[in-house]
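Peer 1: Sequence and predicted structure are below.
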Amino acid sequence: MTLAEMTGITTIWTLIFWTKICKTKLAPQAPTIDVCYAAVMAAERAYALFFLVYLFWGSAPQPRRRWPPMSRYSDQQLHHPIEIYVGEGPEADRFVRRLNKELLRLMAEAGQAGEQEPERGQERSREKDQELQQARRHKPAELSGWLAAGLKPLPEGAAPLRMNSGAQAFAARSAAAAARRLSLAGLVPARQGKRRDGYRRRFEVTVFGVRAVHTAEVGGVGAGSSLGANAGAAGGVGVGQEESSQPDSPWHRRLEKLAVKALYTQGLDFGQVTLEAGDAGWEIARMTACPAFRTPEAARAFAAAVLETAEGWRAEAERGAERLVNGRSAGAVGQAEDPELFGSGSGDLLLGMDPEFLLFDPGAGKIIPASRFLSRTGAAGCDSVWIRGRRRFPLAELRPDPAGEPKAALRQLMGAMREAARQIGDAPLAWLAGGLPQPGLPLGGHLHFSGVVLTPQLLRALDHFLALPVALLEDSRSASRRPRYGCLGDFRRQSHGGFEYRTLPSFLVSPVVTKGTVALALLVASVYKSGALPEVPPLPASALEAFYTGDRTALRPFALRALEQAEALPSFSSYQLYIDPMFKAVRSGRTWDESVDIRKAWKLAGNPPGQRA
């Protein structure tokens, strides 16, 4: 209600009040007052009718003011680094109001911190003053269901990071379809509408990107809740006092992993997940794309994550622009410009890996622990698994130094492989790679990235361009490792500041697969890092079903489309020599055989299995 409306209502009620006073006090001496009183009472009734109509129509949600497309602001230094989809409706309105409030508060604090920052021996430079004024002007902007934010604008030509583009598809998805996606990825959806007995611990986890920004425990007893996008609070569950868990606690890490994975399966980049302790472990009771901030701390943590991600994306775009300028300058003075050389700076892209393999004795028909030949550390070592509650070291693992281009990365890998061959010697053992060459011991081909911002978009791109084509090449027994191992979007943050992509099986099965995987991973990451990677939508339900069940026929159209899109990426020609043989194998329908000793393909010295030195 506006100030003018409130003033008008106050005036009308004051006039009615004083007219009634006059009617009571002056009617015997002034009969003409009756006429005035009748007129005022008629006005009162008309106003009462108007007021009821206003309450009914005026309280309905009104459409929010829409901003023009963000591109119109590019000339006014309002090109925000991040755009998040917030949608429509009352729930989205509440989310936007709370988030906007905290974003503005954090941006104001950032400006004040900049003002108080002391200069060492000199006054603040004009450039720093301009940056401070720019941060004050750079307020969040809302446009057509999207909210754009950031402390500073993106450099010219850089594309913003768009988050939660899959929220509309999630909103239209049925509860059964959402539950199926969770089940395929190895998660347990809560049983719908089934009464639970006893007290069950419930946690509400708010996620942005690949991190849980806030975790709170809520308690209750009762019926199941809905997995649908428009579900309200869990039915029959009373919300207790929130207790945020410690970020470094095992509880937080476990809940974070489950919540991030649940949202990723639905194609969401942020949201809120309610987890409930059930008979089969943790169950997903509810998911929503618009978090309900129960406390100011939750809203503030979410806003801080938005600005942190925006600043990381903006800084990466600026470094990319600087590399482009430096590359052009180098070309101008006659130096060769190589788009693959990323390994010369602290923020440059590097790729490491730790593919695994097994040592198998065909004569005895059993696995020989790698710990008999290899130590736990070094470029060629052994890795552990838990078997019947005991830690064993049956896996051999190669750990080459990271590199920024395919040739160097493969050179490092070959060096680690030769070191393994030297330590294992002429033992008549078969080296087996792939996904599941022997029952009970799944193998992984984990890729380590550094110098690139980790977002769900990057994970989705790696799934699309890497995991789908590799799945077509797999031995038929390899798919049975999923979903416990090799889920789409599986990652682990590393202490060096990068992350480990854990979806792929061991690609050591052949040089063709290894070269193609390494080069394709560097291509996707470098194009993503430069901001030129097209947005990869979440996989449809049919593709997910085919991937997790190992249905190569159903998966083939999606993988072939990924090959075509990869060949259209910028700089593909720089990596084509390494990638083309693998793409030809995918298109021809070939698969690898996980029972074959990989040493022959890699031309490693050693006695064949069954022969003694």
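Peer 2: That came through, no problem.

Peer 1: CA atoms for contacts and neighbours, from now on please.
Peer 2: Fine.

Peer 1: Show me what the top strand by length along the chain is packed up against.
Peer 2: In the chain, ranked by residue count with DSSP state E as the criterion, the top strand is strand 350-361. Counting contacts by 3 or more C-alpha pairs under 8 Å, 6 or more residues apart in numbering; DSSP states H and E, strand 350-361 packs against strand 366-368, strand 390-398, strand 430-432, strand 445-450.

Peer 1: Next, the angle strand 390-398 makes with that strand.
Peer 2: Compare the direction of strand 350-361 with that of strand 390-398 by axes from the mean of the first three to the mean of the last three C-alpha atoms, to 10 degrees and you get 120 degrees.

Peer 1: Give me the angle between strand 350-361 and strand 445-450.
Peer 2: Here strand 350-361 runs at an angle of 160 degrees relative to strand 445-450 (the same axes, to 10 degrees).

Peer 1: so which of the helices and strands packed on strand 350-361 comes closest to Tyr85?
Peer 2: strand 445-450 (27.4 Å; C-alpha to C-alpha).

Peer 1: Next secondary structure after the closest one?
Peer 2: helix 456-462 (DSSP states H and E).

Peer 1: Next one for the comparison:
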Amino acid sequence: MAGFVLHAREPEAARLLERLTVPAGTLAPQGTEWVLRWGTEAADPPGVWTLNPRDAVRRCLDISARERLLRLGGIKTEASHGKMPGARRGVYPWEYWIPVFHLETLAIYERKNTQPLIQRGTGEQAGAYRRLAPGERGFHARRAAREAVKAAYALGLDFALVGVAATVDGHTIVREIRPCPKLNAELAVLYADAIDRFAEEREREREEAADRSLLLGADPEFLLLRPDGKVANAAKFLEKQGGVGCDAVVQSGHRLIHPLVELRPEPAADPHRLAARIGRSMREADRLIPDRSLLWLAGSMPVPGVPLGGHVHLSGIPLTSRLLRVLDNYAALPLVMLESASGPKRRPRYGILGDFRRKGHGGFEYRSLPSWLESPGLAAGVLCLVYCLARHERELSWRPLAEEEMQRAFYTIDKEALRPAVARIWEEIRRTETYAACRKDLQALESRTLAGDDWEESRDVKPAWGLTAVPAAGVMHNRESPSEKTGASPPFVL
């Protein structure tokens, strides 16, 4: 049997069960590939992919634990927003209830308020909220939907009913999360249809597994630093489009600048081939950027206010919450051992756990990793690691980041707390079939992550890639920019 909905005869589940085509009951049969838990306190079936695992539901129902986890992920809540200077708690011009299922929103229900203080309600009363058609979803609704998906994922949930509000001072806050919501007729249809679609997708995934071809892509970034410590404008040398282009950063006041160089090699079915293409892209960048006085910097945030990404693209494999959590636990977690003190400053705006974006080609982009362009060896190791994880997601079931203390250690880069988990992660990776094909690169990456030595973000990466180095004399790398001292935007040459 492929899938099963596990419940405990809760009255609120009755409407859902009468509409489901997926088998359901109070005890999951042997051989089930995935289980969706709806409200039951029964233990999770061992070795089975479980949606809304019991511990995640319990954490969500513990308001203090929920607040702490959401805060770690950079998600504003009613409690955290109320502590912000000038915040007007309880003043919500827009309120939303958003049913979330498996990384997607099923609908958006909006209520616009004209009263200055909003009376709390269940959010499920007929007429209290209006369901928005896709064309009616404005800025606040779209942002509320994104925050709802992020909040559910941050708590380890796969589905929930999420209450969100937009405040008068422009913030989007999560007010409530219900992992086992009471269902009216409309919500029951939404969730039943979503569960049935999920079951169909898993069945199709199983049938097409032999014919699928995994493709790996990437668009890692680096920045250009002048000898006087100012960030150079990459748009001076590069177009926005193309295999080597410039990318934007939004500064305060919504000012758009283009300080980043982004490599966009063609994807490949083999991580070593993709690594070779990245090497060619670096050589092409060297040709297009003739100023030899510039430092090329990679890492998390080598200059305050300029976060860098090492996004990896995957296609030919379905995006699932299981795959996303495998990437978090088996890629983002080990790689944080290489990050320097700038890593926590990049987060939570960039690089949070589970950061993804669907792409037009049918695949997705995993966005949690910083720029790994420090060296060809590191780049090859990261690409081999992601490739290995994508090939073996079903075998890699440990979730250390499900624990609050591990998430805190990740976001604060507490390497001593993380090291035992990283060692176990590598033990599991070594047991995969793909490890042998990537042994050299993965062994080198394992050694570096277990050592936990910071990468040197201030070091020019060009020599490591066999490119022309900056002469040592006359380079003044200002690590403490005005932005770090005063909160102003970092120094750019436009």
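Peer 2: Now that the structure is in, tell me what you want to look at. Quick caveat: nothing in here was measured; it's all calculated off a predicted structure.

Peer 1: out of the helices and strands packed on strand 350-361 of the first structure, nearest to Ala223 of the first structure?
Peer 2: Using C-alpha to C-alpha, those put strand 390-398 closest to Ala223 of the first structure, at 38.9 Å.

Peer 1: next one: the closest one to chain centre, how far?
Peer 2: 30 Å (C-alpha atoms, centre = their mean, to the nearest Å).

Peer 1: what's in contact with the next helix-or-strand element following that strand?
Peer 2: Moving toward the C-terminus from strand 390-398 of the first structure, the next helix or strand (DSSP H and E) is helix 406-424. Helix 406-424 of the first structure has contacts (C-alpha atoms under 8 Å, 6 or more residues apart in numbering) with 340, 351-352, 373-374, 379-381, 398-403, 515, 518-519, 522, 575, 578, 604-606.

Peer 1: try 6 Å
Peer 2: If you take C-alpha atoms under 6 Å, 6 or more residues apart in numbering as the criterion, helix 406-424 of the first structure is touched by Phe373, Ala379, Ala380, Leu398, Pro400, Ala403, Ala519.

Peer 1: Report the mean distance between it and its aligned residues in the second structure.
Peer 2: Helix 406-424 of the first structure, aligned to the second structure and superposed, deviates on average by 1.0 Å (mean C-alpha distance after the TM-score superposition for the first structure).

Peer 1: got the angle for that helix vs strand 350-361?
Peer 2: 30 degrees.

Peer 1: now helix 406-424 of the first structure: which residue numbers in the second structure?
Peer 2: Matched against the second structure by TM-score structural alignment, helix 406-424 of the first structure falls on residues 271-289.

Peer 1: ranges for the strands of the stretch 51-200 of the second structure?
Peer 2: 94-101, 104-105, 109-112, 130-131, 159-166, 172-178 (DSSP state E, counting those that start in this stretch).

Peer 1: in the third one, what counts as buried?
Peer 2: Of the residues in strand 109-112 of the second structure, those scored as buried under the neighbour-count criterion (16 or more other C-alpha atoms under 10 Å) are Tyr109, Glu110, Arg111.

Peer 1: Rebuild these as a markdown table, extending it with distance to Arg280 of the second structure.
Peer 2: Output for those, formatted as a markdown table (distance: C-alpha to C-alpha, whole Å):
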| residue | distance to Arg280 of the second structure |
| --- | --- |
| Tyr109 | 49 |
| Glu110 | 49 |
| Arg111 | 53 |
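
Peer 1: Grab the longest helix from the first structure for me.
Peer 2: helix 296-332 (DSSP state H).

Peer 1: Measure how far that one is from the centre of its chain, please.
Peer 2: The answer for helix 296-332 of the first structure is 17 Å, by C-alpha atoms, centre = their mean.

Peer 1: just stretch 12-24 of the first structure next, same as before
Peer 2: Going by C-alpha atoms, centre = their mean, where stretch 12-24 of the first structure is centred and where its chain is centred differ by 64 Å.

Peer 1: most centrally placed residue in the first structure?
Peer 2: In the first structure, the centroid-proximal residue (C-alpha atoms, centre = their mean) is Pro456; its distance is 2.6 Å.

Peer 1: Show me what it aligns to in the second structure.
Peer 2: That one, Pro456 of the first structure, aligns with Ser321 by TM-score structural alignment.

Peer 1: Leaving out chain neighbours, which residue sits closest to its match?
Peer 2: Among residues not flanking Ser321 of the second structure along the chain, His102 sits closest, at 6.5 Å (C-alpha to C-alpha, 6 or more residues apart in numbering).

Peer 1: Likewise for Val149 of the second structure?
Peer 2: Nearest non-adjacent residue to Val149 of the second structure, counting by C-alpha to C-alpha, 6+ apart: Leu103, 5.8 Å away.

Peer 1: The one you found pairs with which position in the first structure?
Peer 2: Looks like Leu103 of the second structure aligns to Val210 there (TM-score structural alignment).

Peer 1: host element of Ala409 of the second structure?
Peer 2: Assessed by DSSP H and E, Ala409 of the second structure sits inside helix 404-412.

Peer 1: Where in the first structure does that helix fall?
Peer 2: Aligned using TM-score structural alignment, helix 404-412 of the second structure spans residues 541-549 in the first structure.

Peer 1: superposed on the second structure, where does the matching stretch end up, distance-wise?
Peer 2: Mean for stretch 541-549 of the first structure is 1.0 Å (mean C-alpha distance after the TM-score superposition for the first structure).

Peer 1: Thanks a lot, see you next time.
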